[in-house]
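**Student:** no letters, just coordinates:
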């Protein structure tokens, strides 16, 4: 039977009153007041409404005004191992609140212990907050998105829990009717709110379930404190109660031991608010990692007179998951946010990035342009605030064009135009474009899904191709590709750009007996998720089959086929994509020889601790036999 909100509210009040009477009878008055306040706050946020989502406009972040405290350090200083000390002051102030994520000590957590930055939900044993927030609007029943947490490995080894949390606790919204909708990750561990009332160790804890619902009061907190005291502190991270990645470790002891000690000192400090504490940690960590990223690009000869556009920060690869920064034309730094913590701390990130860039010659005076990917942010549990379309301020620079250079070829880019998710240029195919061009001398080339003409321009300018046809379904892309051709003074008639659906174009070309020596097939992301793989593989199969039919039937030719879908690239270590192309060759009656596979340009760096989890691009170069020598 469905109850209305008033009935639910009455039951909530009755339940709270009953628990309150019990607490009053069994605890001190101070403890009762704290417990009752926590319960009523929890009921407002959770009772009858299910699990909360977080957005920039509505989320309640666990940060309060500054209040100093004389409590002892939460974590002891040791050169080789950091253990957790849970002793606190007589009254917890907002600035002395500390939050912990305790992970299982098992096979699945081995990667996190060895340096991987992403903590899967299934590896979390429990979360703990030491101290109650004095802000009555704060919700202490969960750890909110973007909170600074210490990541601790439990001292007790347990047997492996199948799957390590990769999707085991994910469910579709709306049951059977939710087909195709975004999946939601639920918390599958309990949260403990510890209130230490005096300096002699006395205190209590309140246990909440995975939805933030109150379960019980715990009089003896020794077991909770013991799990921290005996555990191994491995790093500090930013929490997300919704994502399948519960914590992103921004500073790991094994990777940055000196930085780890500095962050540890900030974590223990009580002279600033929790918000300020977290911002200080982010600022310190980002300065270190951005400088590392700049130095690594210098070793790649980026920037250079040949190339002034590249990826400066590649998310997790540079230790900053959810944050990407591209340098375009040596004039603009385009910042792309795809994680909740990046949006929450936008101002801090912009400030630090500007300061670090200004300290390096060749990166001074750059315009900073902030972009985000709403779909990725929603997957991360973060909803952008609604935009008032009537009063939106349009950047006066939106129409401005930035001319960039890659391998001495010029391109127009549009970084200021925020009405589009695209800037007009992708730098991930830089090496693939140039390397394939070396095979194009006097060849007829077909560039499918040509976008703004990168492969086509390289084939003609660097490769000396006899002719090239670029096909794309977007008129904007065709116009941009044509403009790039003019920008580089390409000989008239060398490149032709055609607006058409590539499947229909290939069918028509086959009917007209057109053939090519080299074909590039670089479609957009066809498998955005693992669930879309089966459908995407059928599309990859048909596109590659039809492309092979257009390869010179007498001499054979080359096929550069690409996928930018991480799900396709990563499945079976990349073998799945190659098998899909092999199946297409059988259907086309052509024989394949794999010449090489490659990924994104080196500036799209990877974290070896989590590779190939972030690999997304595969470019496979095949020799496709002529029909006479390899027909089936």
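**Tutor:** Structure received. Since this is a predicted model, take the numbers as computed values, not measurements. Numbering: from 1, shown residues only.
**Student:** C-alpha from now on. contacts and neighbour counts both.
**Tutor:** Fine.
**Student:** for the strand or helix carrying residue 497, packing partners?
**Tutor:** Per DSSP states H and E: residue 497 is located in strand 495-499. Judged by 3 or more CA pairs under 8 Å, 6 or more residues apart in numbering; DSSP states H and E, the packing partners of strand 495-499 are helix 454-461, strand 467-472, helix 475-487.
**Student:** redo that, cut-off 6 Å
**Tutor:** Judged by 3 or more CA pairs under 6 Å, 6 or more residues apart in numbering; DSSP states H and E, the packing partners of strand 495-499 are strand 467-472.
**Student:** ranges for the strands of the stretch 501-632 of the chain?
**Tutor:** For the stretch 501-632 of the chain, the strands defined by DSSP state E, counting those that start in this stretch cover 518-521, 557-563, 592-598, 618-624.
**Student:** what's the local residue count around residue 225?
**Tutor:** Residues within reach of residue 225, counting by other CA atoms under 10 Å, total 18.
**Student:** go on, residue 478?
**Tutor:** Residue 478 sits with 24 neighbouring residues when counted by other CA under 10 Å.
**Student:** cool, and residue 435?
**Tutor:** 15.
**Student:** checking it next. Helix, strand or coil?
**Tutor:** Under DSSP: H, G, I helix; E, B strand; the rest coil, the three-state class of residue 435 is helix.
**Student:** quick one: it and residue 463, what's the gap?
**Tutor:** Using CA to CA, to the nearest Å, residue 435 is found at 9 Å from residue 463.
**Student:** so which residue is smack in the middle of this protein?
**Tutor:** residue 322 (3.6 Å; CA atoms, centre = their mean).
**Student:** hang on, that residue packs against residue 341?
**Tutor:** No. Between residue 322 and residue 341 there is no contact under CA atoms under 6 Å: 8.1 Å.
**Student:** mind listing what the residue nearest to the centre of the chain touches?
**Tutor:** 315, 337-339 (CA atoms under 6 Å, 6 or more residues apart in numbering).
**Student:** which ones among these are found in strands?
**Tutor:** Mapping these onto strands (DSSP state E) picks out residue 337.
**Student:** out of the contacts of residue 322, who's the most crowded?
**Tutor:** Tallying neighbours with other CA under 10 Å puts residue 339 at the head of these, with 26 neighbours.
**Student:** distance-wise, check the residue lying closest to that residue once chain neighbours are set aside relative to residue 316.
**Tutor:** Counting by CA to CA, 6 or more residues apart in numbering, residue 339 lies nearest to residue 322, which is 4.5 Å off, once chain neighbours are set aside. When distance is defined by CA to CA, residue 322 is 7 Å away from residue 316.
**Student:** put this next to the first one:
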């Protein structure tokens, strides 16, 4: 295993538990390293810092696997995956759909593993994980006996690592649609072609939480995707739920999910959400509860400025359409936007609408997406529960 040495005074953040080393923090030339190879890490004085893997083509040049001297082999991955699985059993032993491995938070940077009942989905984002892909598939197969293991290596992030994109079934057979139960609702998921790994598991508990606010209410669910928010709102006793999304395929699935969960209050429209919110304001239409759960507006720091404009605008329009006493659930999954910035941006949007509000709760991702306290990048999901007054 080769060694890389940090520049002077560049080890403090790492010794505090951060898992990334940037290329400008490394003393050595990176030209002699192969993408994905394991390396020992030392500080400027040659003292050991940890073990990780390197990619000379990436701004995040090294991702740390351990702060102790270990061999990166099958036993290493088996132990880490078992530990991650056992961590979830404390909270999800009675459930069959959850995230089993969440990258850096489970000391497996670049790796995501999601379970959907008997079907497991794996996503690899980095060269250091990609070279161990077959081994990880075999560990999942031998330890958990799934019916199928699907590779969803289709994230654009892989291009930054000089990796190609692919989607395929690595083990077993996967039907075009599977039916699963998530937070006591039935969903039919396309694990090969659906968003992310098939479902936004990070929002599943927030979806269910909205029920507390919807009894007897008129609800608008913006960017509804597969209808998780909308169907839970209906089952919470809403009198009417309107779900909006720009994708015809998503809207078709929403209608299916409303039907199989026996809700009759839902209707879904295929529209541009920004345009529809403007039309709602123009009609002076109102909703007792509005949910804003858009896709990431900022996937990098360079996009933050424009993203803030977008978040401010949709929250302004939503606030105008909520009567006093009504509720706004507003979310951001943009890692590049920190919680304080998002909260301030939402406040600016509400104020621009001429409204006042109470922040009732700040929610985030669930326990199967644990936040590594030494690495704020692992907290990406923001969900504010607000009452307009």
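**Tutor:** Nice, I can see it. Fair warning: this is a prediction, and the values are worked out from it, not measured in the lab.
**Student:** what would you report as the TM-score here?
**Tutor:** TM-score of the superposed chains, computed with TM-score structural alignment, normalised by the length of the second structure, equals 0.94; 389 aligned residues with a CA RMSD of 2.3 Å.
**Student:** hang on, the earlier thing: residue in the second structure matching the residue nearest to residue 339 of the first structure?
**Tutor:** Matched across to the second structure, residue 322 of the first structure falls on residue 110, judged by TM-score structural alignment.
**Student:** grab the nearest non-local neighbour of residue 51 of the second structure.
**Tutor:** Residue 51 of the second structure's closest residue in space is residue 40 (CA to CA, 6+ apart), at 4.6 Å.
**Student:** over in the first structure, tell me which residue corresponds to residue 75 of the second structure.
**Tutor:** Checking TM-score structural alignment: residue 75 of the second structure goes with residue 284.
**Student:** ok, now how distant is residue 34 of the first structure from residue 439 of the first structure?
**Tutor:** 73 Å.
**Student:** make that residue 125 of the first structure, sorry
**Tutor:** Plainly put, residue 125 of the first structure is 55 Å away from residue 439 of the first structure if you go by CA to CA.
**Student:** repeat that for residue 24 of the first structure.
**Tutor:** Relative to residue 439 of the first structure, residue 24 of the first structure is positioned 82 Å away (CA to CA).
**Student:** which stretch of helix or strand covers the residue nearest to residue 51 of the second structure?
**Tutor:** Using DSSP H and E, residue 40 of the second structure sits within strand 38-42.
**Student:** which helices and strands does the helix or strand following that strand pack with?
**Tutor:** Note on strand 38-42 of the second structure: by DSSP H and E, the next helix or strand toward the C-terminus is strand 48-54. Contacts defined by 3+ CA pairs under 6 Å, 6+ apart place strand 48-54 of the second structure against strand 38-42, strand 60-66.
**Student:** show me the strands in the stretch 1-150 of the second structure, by range?
**Tutor:** 2-5, 20-22, 38-42, 48-54, 60-66, 97-102, 111-116, 119-124, 148-153.
**Student:** what span of the first structure lines up against the third one?
**Tutor:** Going back to what we said before, that points to strand 38-42 of the second structure. Mapped onto the first structure using TM-score structural alignment, strand 38-42 of the second structure spans residues 148-152.
**Student:** got the contact list for the helix or strand that residue 171 of the first structure is a member of?
**Tutor:** Of the helices and strands defined by DSSP H and E, residue 171 of the first structure is found in strand 170-172. With contacts defined as CA under 6 Å, 6+ apart, strand 170-172 of the first structure is touched by 183-185.
**Student:** and what of stretch 412-419 of the first structure?
**Tutor:** Stretch 412-419 of the first structure has contacts (CA under 6 Å, 6+ apart) with 397-398, 401-403, 423-424.
**Student:** quick one: which of the strands of the stretch 501-632 of the first structure is nearest residue 288 of the first structure?
**Tutor:** The closest of these to residue 288 of the first structure is strand 592-598. By CA to CA, the value is 29.8 Å.
**Student:** where in the second structure does that closest one fall?
**Tutor:** Counting by TM-score structural alignment, strand 592-598 of the first structure lines up with residues 357-363 of the second structure.
**Student:** now do the buried residues in that stretch.
**Tutor:** Residues of stretch 357-363 of the second structure classed as buried by neighbour count (16 or more other CA atoms under 10 Å): 357, 363.
**Student:** go on, stretch 56-70 of the second structure?
**Tutor:** Buried residues in stretch 56-70 of the second structure (16+ other CA under 10 Å): 56-58, 60-67.
**Student:** ok, stretch 334-351 of the second structure next?
**Tutor:** By 16+ other CA under 10 Å, the buried positions in stretch 334-351 of the second structure come out as 334-339, 342-343, 345-351.
**Student:** which pair in the residues you listed spans the largest distance?
**Tutor:** Once CA to CA is applied, those give 335 and 351 as the farthest pair, at 24.5 Å.
**Student:** give the residue farthest from the middle of the second structure.
**Tutor:** residue 45 (38.3 Å).
**Student:** in the second structure, what stretch matches stretch 516-532 of the first structure?
**Tutor:** Here stretch 516-532 of the first structure aligns to the second structure at residues 287-303, judged by TM-score structural alignment.
**Student:** who's in contact with that stretch?
**Tutor:** Under CA under 6 Å, 6+ apart, the answer for stretch 287-303 of the second structure is 217-223, 304, 307, 322, 326-331, 333-334, 336.
**Student:** residue 341 is in contact with residue 377 of the first structure, correct?
**Tutor:** No. Checked against CA under 6 Å, the pair residue 377 of the first structure and residue 341 is beyond contact range at 9.7 Å.
**Student:** about what we covered before: from the contacts of stretch 412-419 of the first structure, which is closest to residue 364 of the first structure?
**Tutor:** Using CA to CA, residue 402 comes nearest to residue 364 of the first structure of the contacts of stretch 412-419 of the first structure, at 16.4 Å.
**Student:** map the closest one across to the second structure for me.
**Tutor:** Using TM-score structural alignment, the equivalent of residue 402 of the first structure in the second structure is residue 178.
**Student:** show me the contacts for its match.
**Tutor:** By CA under 6 Å, 6+ apart, the contact list for residue 178 of the second structure reads 188-189.
**Student:** wait, residue 560 of the first structure sits on residue 623?
**Tutor:** No. Taking CA under 6 Å as the definition, residue 560 of the first structure is not a contact partner of residue 623, at 8.9 Å.
**Student:** please consider this matter closed, and thank you.
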